[in-house]
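Asks: Sequence first, predicted coordinates after that:
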Amino acid sequence: MKQISSTQNSYIKDLLKLQDKSRERKKKGLFIIEGQREISLAIKGNYQIDTMLFVPEMFSKENLNQIQQHTSQCIEITKEVYQKLAYRDTTEGVIAVVKSKKFSLDTVNFNTSTPLILVLEGIEKPGNIGAILRTADAANVDAVFIADPKSDLFNPNIIRSSVGCVFTNQIAVGSSEEMIDFLQAKNINIYSATLQNSNQYHKNDYTQATALVVGTEATGITQIWRDKATQNINIPMQGEIDSMNVSVAAAILTFEAKRQRGF
């Protein structure tokens, strides 16, 4: 088995570039996952593992055997190399280099005639995206659409904050125009969260095919989503501010829809 003990190894330097730069991830078609749970979820989501790197003193042989069957290459690394690559403070001693997937609308498939979809328009902060993906997994929504993305989904902060739920959700990425066309073609009602020309979120029926749209906290959703909405909706604010964290808003809307659907 190949071993790497130097942080100056050229392969390790290439992995650090994958960690730091979206451009490198897109160019190589690879990204990095850290941690056994996240790697296991990626495998369950049919991601292909290119290479596994592990620290023998930190990662048990039993756990290695479980994951090793899903990759053609394992590399033994030292603690020093691992700490150079590790993105989190917690240490499990295993990192996977994984082949990227394309999140195309063409691959979206619904197992129901009344799907529930979360649409994220132009959200910039990876932590918010990750938190919403956790909510989507918890609510078992049918899909998450990322409209006009500002960050690639293999950003380490998204993987970390989603605790691997970027691999458990059905996801599509595209322009707002493409997604609106898709939703309208399938007769999916669009409910856009905005203060303008809206009614209170709980006064709508989400038991039919539904897309819930949220945008950035600073500027909200853009005009196209307001204009094309079946109904604009808002979450009433009773304090001094007129908005809340987008991941919290997405959770409120999602679980209201699930409540109406009897879950």
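Replies: Now that the structure is in, tell me what you want to look at. In this text the structure is predicted, and so the values were computed from the model without any measurement.
Asks: For the rest of this, base every contact and every neighbour count on C-alpha atoms.
Replies: Will do.
Asks: which non-adjacent residue is nearest Met244?
Replies: Closest residue to Met244 apart from its sequence neighbours, by C-alpha to C-alpha, 6 or more residues apart in numbering: Glu217 at 7.2 Å.
Asks: Might you report the residue contacts of that neighbour?
Replies: 243-246 (C-alpha atoms under 8 Å, 6 or more residues apart in numbering).
Asks: Any figure for the gap between it and Glu256?
Replies: 20 Å (C-alpha to C-alpha, to the nearest Å).
Asks: can you tell me which residue is nearest the centre of this structure?
Replies: Taking C-alpha atoms, centre = their mean, the centroid of the chain lies closest to Val166, which sits 3.4 Å from it.
Asks: so that one sits right up against Gly130, yeah?
Replies: Yes - with contact defined as C-alpha atoms under 8 Å, Val166 counts as touching Gly130 (7.4 Å).
Asks: hey, what's in contact with both of these two?
Replies: With C-alpha under 8 Å, 6+ apart as the test, Val166 and Gly130 both reach 158-159.
Asks: In contact with Ile12, which residues?
Replies: 81, 85.
Asks: any idea how far it lies from Gly35?
Replies: In terms of C-alpha to C-alpha, Ile12 sits 17 Å off from Gly35.
Asks: Counting neighbours, which of the contacts of Glu217 comes out on top?
Replies: Val246 (22 neighbours; other C-alpha atoms under 10 Å).
Asks: Double-check that residue against Val213; I have them as touching.
Replies: No - using C-alpha under 8 Å, Val246 is not in contact with Val213, being 10.4 Å away.
Asks: Just the buried residues of the helix or strand containing Tyr191, please?
Replies: Element membership for Tyr191, per DSSP states H and E: strand 189-193. The neighbour-count check on strand 189-193 (16 or more other C-alpha atoms under 10 Å) flags 189-193 as buried.
Asks: in the stretch 151-263 of the chain, which spans are helices?
Replies: 156-161, 176-185, 223-228, 246-260 (DSSP state H, counting those that start in this stretch).
Asks: ok, now the stretch 1-150 of the chain?
Replies: Using DSSP H, counting those that start in this stretch, helices in the stretch 1-150 of the chain cover 10-20, 22-28, 36-44, 61-68, 79-85, 126-139.
Asks: which residues does Arg121 contact?
Replies: Rather than Arg, residue 121 is Glu. The contact partners of Glu121, by C-alpha under 8 Å, 6+ apart, come to 146-149, 176, 213-216, 221.
Asks: just to revisit the earlier point, out of the buried residues of strand 189-193, who's nearest Val55?
Replies: Nearest to Val55 among the buried residues of strand 189-193: Ala193, at 46.4 Å, using C-alpha to C-alpha.
Asks: thought the closest one was touching Pro236?
Replies: No - assessed by C-alpha under 8 Å, Ala193 is found out of contact with Pro236, at 11.1 Å.
Asks: this is the comparison structure:
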Amino acid sequence: MVGIDWLRVGVGHPAVRDVLNIARNTAPNRFNLVVADGLWAVELALELGSRLDRFFYAPELVRSSNAAKVAIEAASGAYRAYEVSAKTMQRMSERDAPEGLLALVAMPRWDPAQIELSEDALIFVTDGIEIPGNLGTLLRTADGAHAELLVMTNRRTRMSHPKVFRSSKGMSLHVPHIEFGQVDDAISWLTERGVHIYLADTQDSVHYRTMDCSGRTAIVVGNERYGITNPWYGHGFPRVGVPMLGVADSLNVSISAAILAYEARARKHHRQRCSAAGEVDGRRVAAPRSARSRPR
């Protein structure tokens, strides 16, 4: 392509080996990169303004003018741009039919001190989630339900894990997320901002359709096997659960979170509609403002 300083490399090049190691999760990921494989992933990274560390292009595999256009944009914005053969791209890609575009993308970082929440914010809290696919699904659900933030405590899996990126459909690059080393630090951060905290727990819980979702609301979901850790239970936060009407005693954590999130969003939407008319539950309220979260 005219104007692009391509470096032609093969499968033995260190940049290609980096892609293989990150995609297979077989080596330390010191720079917190994810593999964006294919047109949709590279295009999404560009749309989100993500930083492309390295971009790889196999012209033999590109089949559309749009893909060629995206390749030029990606190569122009990447720190390094490489041209590889179709055979090399097939080694790098996990797709059955590689599309000739692949990038190493830097994960964004959010500073807790810079997070600004809307007055009606919905927040996910994950406590000890360890299966990357579940974390990715939670991120995708957070985006779908318009949750403004994901807070992590007792983290067991990396946000840059390749399965998190794939199962989130790239939303790990988009949904703001912050991490706290101690549960009490997360609780302090949330309560200082007036967030009402609900613990997703089927034991001694209220029905999820009775939640009061006025104001800022956080839903805490726990480890796939052991649930939410003890420090969360020492503050009197209400427990909310999805009733189990069959033999099983619980749902998959990401399914439970989706039900609770969409119920909370529906209730908030109802309040916002009433708010637009100037009244909720017989009293006048102010319309919520938009959230602003700054990645760094």
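Replies: Perfect, I can see it now. Bear in mind that the values here come from a model prediction, so they are computed numbers and not experimental data.
Asks: Out of the helices of the stretch 151-263 of structure 1, which gets nearest to His202 of structure 1?
Replies: Of all the helices of the stretch 151-263 of structure 1, helix 246-260 comes closest under C-alpha to C-alpha, at 7.0 Å.
Asks: Which positions in structure 2 sit opposite the closest one in the alignment?
Replies: With TM-score structural alignment applied, helix 246-260 of structure 1 matches the range 253-267 in structure 2.
Asks: average offset between that stretch and structure 1?
Replies: Superposed on structure 1, stretch 253-267 of structure 2 shows a mean distance to its aligned partners of 0.6 Å (mean C-alpha distance after the TM-score superposition for structure 1).
Asks: how far does that stretch sit from the chain's center?
Replies: Relative to its chain's centre, stretch 253-267 of structure 2 lies at 16 Å (C-alpha atoms, centre = their mean, to the nearest Å).
Asks: For Ala172 of structure 1, give me its contacts.
Replies: Contacts of Ala172 of structure 1 by C-alpha under 8 Å, 6+ apart are 103-105, 107-108, 143-146.
Asks: Identify the residue of structure 1 aligned to Asn230 of structure 2.
Replies: So, by TM-score structural alignment, Asn230 of structure 2 is matched to Gln223.
Asks: same question, His13 of structure 2
Replies: His13 of structure 2 maps onto Asn9 in structure 1, by TM-score structural alignment.
Asks: Counting neighbours, what do you get for its match?
Replies: 11.
Asks: just Leu195 of structure 1 next, same as before
Replies: 18.
Asks: Ser254 of structure 2 and Asn154 of structure 2, how far apart?
Replies: Distance from Ser254 of structure 2 to Asn154 of structure 2, by C-alpha to C-alpha: 17 Å.
Asks: now do Thr217 of structure 2
Replies: 20 Å.
Asks: Who has more neighbours out of those two?
Replies: Thr217 (26 against 19).
Asks: quick revisit: can you list which of the contacts of Glu217 of structure 1 carry over to structure 2?
Replies: Of those, the ones still in contact in structure 2 (both residues aligned by TM-score structural alignment, their matches' C-alpha atoms under 8 Å) are 245-246.
Asks: of all the contacts of Glu217 of structure 1, which comes closest to Gln184 of structure 1?
Replies: Val246 (24.2 Å).
Asks: Now do the same contact list for the closest one.
Replies: 128, 214-217.
Asks: From Ile123 of structure 1, how far out is it?
Replies: 9 Å.
Asks: and if you look at Thr7 of structure 1?
Replies: In terms of C-alpha to C-alpha, Thr7 of structure 1 sits 35 Å off from Ile123 of structure 1.
Asks: Looking at these two, which is more packed in?
Replies: Taking neighbours as other C-alpha under 10 Å, Thr7 of structure 1 and Ile123 compare with Ile123 leading, 23 against 17.
Asks: excluding its backbone neighbours, what's nearest the equivalent of that one over in structure 2?
Replies: Alignment of Ile123 of structure 1 against structure 2 is given by TM-score structural alignment, with Ile129 as its counterpart. Among residues not flanking Ile129 of structure 2 along the chain, Asn223 sits closest, at 4.7 Å (C-alpha to C-alpha, 6+ apart).
Asks: what do you get for Phe103 of structure 1?
Replies: Ala172 (4.6 Å).
Asks: which one in structure 2 is aligned with the one you found?
Replies: So Ala172 of structure 1 corresponds to Ile178, using TM-score structural alignment.
Asks: just Asn187 of structure 1 next, same as before
Replies: Using TM-score structural alignment, Asn187 of structure 1 pairs with Gly194 in structure 2.
Asks: any idea how far the residue of structure 1 positioned farthest from its centre lies from Lys203 of structure 1?
Replies: Of all residues in structure 1, Met1 has its C-alpha farthest from the mean position, at 33.2 Å, by C-alpha atoms, centre = their mean. Distance, Met1 of structure 1 to Lys203 of structure 1, by C-alpha to C-alpha: 61 Å.
Asks: And for Thr219 of structure 1?
Replies: 24 Å.
Asks: Does Arg80 of structure 2 touch Arg54 like I think?
Replies: Yes - applying C-alpha under 8 Å as the test, Arg80 of structure 2 and Arg54 come out as touching, 4.8 Å apart.
Asks: For these two, indicate the residue with more neighbours.
Replies: Comparing Arg80 of structure 2 with Arg54 by other C-alpha under 10 Å, the one with more neighbours is Arg54, at 23 against 18.
Asks: The more buried one corresponds to which position in structure 1?
Replies: Per TM-score structural alignment, Arg54 of structure 2 is aligned with Thr51.
Asks: Next, the contact list for that match, please.
Replies: Counted by C-alpha under 8 Å, 6+ apart, Thr51 of structure 1 has contacts 71-75, 96-98.
Asks: Go through those and name the one nearest Val81 of structure 1.
Replies: Closest to Val81 of structure 1, out of all of the contacts of Thr51 of structure 1 and judged by C-alpha to C-alpha, is Ile75, at 11.4 Å.
Asks: Let me know how buried the closest one is, in neighbour terms.
Replies: Around Ile75 of structure 1 there are 14 residues (other C-alpha under 10 Å).
Asks: of the contacts of Glu121 of structure 1, buried ones?
Replies: Buried, going by 16+ other C-alpha under 10 Å: 146-149, 176, 213-216, 221, out of the contacts of Glu121 of structure 1.
Asks: a markdown table for those, including distance to Gln260 of structure 1?
Replies: Converted to a markdown table, those look like this (distance: C-alpha to C-alpha, whole Å):
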| residue | distance to Gln260 of structure 1 |
| --- | --- |
| Ile146 | 24 |
| Ala147 | 26 |
| Asp148 | 29 |
| Pro149 | 30 |
| Ser176 | 27 |
| Val213 | 18 |
| Val214 | 19 |
| Gly215 | 23 |
| Thr216 | 26 |
| Ile221 | 25 |
